[in-house]
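# Below is the sequence, then the predicted model.
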Amino acid sequence: MRAVIQRVNQASVTVDGEVVGAIERGLLVYLGAARDDEAKDVRYTVNKIAGLRVFPNDDGRMSLSVADIGGAILVVSQFTLFGDLRRGRRPSFDGAAGPKDAERLYLEVVGGLQGKGLPIETGTFRAMMLVQCAVDGPVTIQIDSRKLY
């Protein structure tokens, strides 16, 4: 499972002209599931996102989590995180989970974050989405449950 996480002052997702998810200060998470992801990948990803300390304390050091600042998380499904360009310029998405498994894993991550008491907004799975955000910092972090960094 891969996630690209941005610290934002605001973010929203629009589908067919309608805002379907929006947050103020918090994290914008682009989430992609791999073909072979399983429960341990979901747990790892949920724990990393929930515990990520990228918000500044009173001294300006990044030491606070989204829960510490009373922020929210906007989770957007994005299979293109598994785009493979090793053979040419057109990405292959063979490493991405199929739609049914990807949706299940996506919903498990969303549920896991909600289970930690975090306010969660989402995009619409498999929809063409317009994502707008004001990235703060900029702070952008990537995680991969198979690399465990």
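Now that the structure is in, tell me what you want to look at.
# From now on I want contacts and neighbour counts done on CA atoms only, so please keep to that.
Noted.
# mind checking how far V29 is from R86?
Distance check for V29 against R86: by C-alpha to C-alpha, to the nearest Å, it reads 25 Å.
# So if I had to pick from these two, which one is more boxed in?
It is V29, of V29 and R86, that has more neighbours when counted by other C-alpha atoms under 10 Å, with 23 against 9.
# where exactly do the strands run in the protein?
Taking DSSP state E to define them, one finds strands in the chain at 2-15, 18-23, 26-32, 55-56, 62-64, 72-77, 120-122, 130-144.
# List the buried residues of the first one.
It stands for strand 2-15. For strand 2-15, a neighbour-count test (16 or more other C-alpha atoms under 10 Å) marks 2-14 as buried.
# Same list (the residues you listed) but as TSV, adding distance to K48.
Rendered in TSV, the data for the buried residues of strand 2-15 read as follows (distance: C-alpha to C-alpha, whole Å):
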residue	distance to K48
R2	11
A3	10
V4	12
I5	10
Q6	13
R7	14
V8	17
N9	20
Q10	21
A11	20
S12	22
V13	23
T14	26
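# Comparison target below:
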Amino acid sequence: MRVLVQRVAHASVVVAGETIGKISRGLLLLVGVTHTDSQNDLEWMAKKILKLRIFEDDEGKMNRSVEDVGGAILAVSQFTLYGDARKGNRPSFLEAARPEQAQASYQDFVKMLKLLGSVPVETGQFAAHMEVSLLNDGPVTLMLESPTKEEK
């Protein structure tokens, strides 16, 4: 599982001209799922994101989590995080999970964020053409990847 985490002042997602998800201060998550991801990977990632200390404290150090600052999360599915463009000019998406698995995993991940966390969680729409707008705060952007079986 790969998640691109962006600390934002605000973010929103629009589908067919309608805003379907919108947050103020918090985290925009672009979520990619691969075919080997398990429920353990989803839970690990949800816990990591909820506790990730990338918001500044009173001394200006990144020492607070999204929960600590009363922020929110906007989670958007993005299979292209598993795109591989090392060969040729057209990316290969063989490492991305098939749509059925990816949708179920994405939905489970969102449920885990809501269950394990205490912050509002908004979402995009799986497999839709989305217009995602954000105002980066910092900017602070991190790529997280769930541990491999060897790392666990």
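Received the coordinates, thanks. What you see is a predicted model, and the numbers here were worked out from it, not measured in a lab.
# Now the TM-score, please.
These two chains, once laid on top of each other, score a TM-score of 0.97 by TM-score structural alignment, normalised by the length of structure 1; 148 aligned residues with a C-alpha RMSD of 0.9 Å.
# for the buried residues of strand 2-15 of structure 1, which one is nearest R25 of structure 1?
Proximity of the buried residues of strand 2-15 of structure 1 to R25 of structure 1 (C-alpha to C-alpha) peaks at N9, which lies at 4.2 Å.
# nearest residue to the closest one other than its sequence neighbours?
Ranked by C-alpha to C-alpha, 6 or more residues apart in numbering and with sequence neighbours excluded, the top spatial neighbour of N9 of structure 1 is R25, at 4.2 Å.
# same deal with G117 of structure 2?
Taking C-alpha to C-alpha, 6+ apart as the measure, G117 of structure 2 lies nearest to L50, with 6.4 Å between them; neighbours along the chain are not counted.
# how about structure 2, which residue sits the furthest from its center?
Summary for structure 2: using C-alpha atoms, centre = their mean, the residue whose C-alpha lies farthest from the chain's mean C-alpha position is G88, with a distance of 27.8 Å.
# which residues touch that residue?
Under the criterion of C-alpha atoms under 8 Å, 6 or more residues apart in numbering, G88 of structure 2 has no neighbours.
# coming back round to it: any chance of a markdown table for the strands of structure 1, columns distance to G111 of structure 1?
Rendered in a markdown table, the data for the strands of structure 1 read as follows (distance: least, C-alpha to C-alpha, whole Å):
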| stretch | distance to G111 of structure 1 |
| --- | --- |
| strand 2-15 | 16 |
| strand 18-23 | 16 |
| strand 26-32 | 14 |
| strand 55-56 | 23 |
| strand 62-64 | 22 |
| strand 72-77 | 11 |
| strand 120-122 | 9 |
| strand 130-144 | 19 |
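# So A9 of structure 2 is in contact with N136, correct?
Yes - with contact defined as C-alpha atoms under 8 Å, A9 of structure 2 reaches N136; the gap is 6.2 Å.
# Tell me who's in contact with V119 of structure 2.
Contact partners of V119 of structure 2, counting by C-alpha under 8 Å, 6+ apart, are 66-67, 70-73.
# make it 7 Å
Taking C-alpha atoms under 7 Å, 6 or more residues apart in numbering as the contact definition, V119 of structure 2 lies against 67, 70-72.
# Tell me, how many residues neighbour the nearest residue to D41 of structure 2 once chain neighbours are set aside?
Spatial nearest neighbour of D41 of structure 2, excluding adjacent residues (C-alpha to C-alpha, 6+ apart): S146 at 5.8 Å. Look at S146 of structure 2: counted by other C-alpha under 10 Å, it has 19 neighbours.
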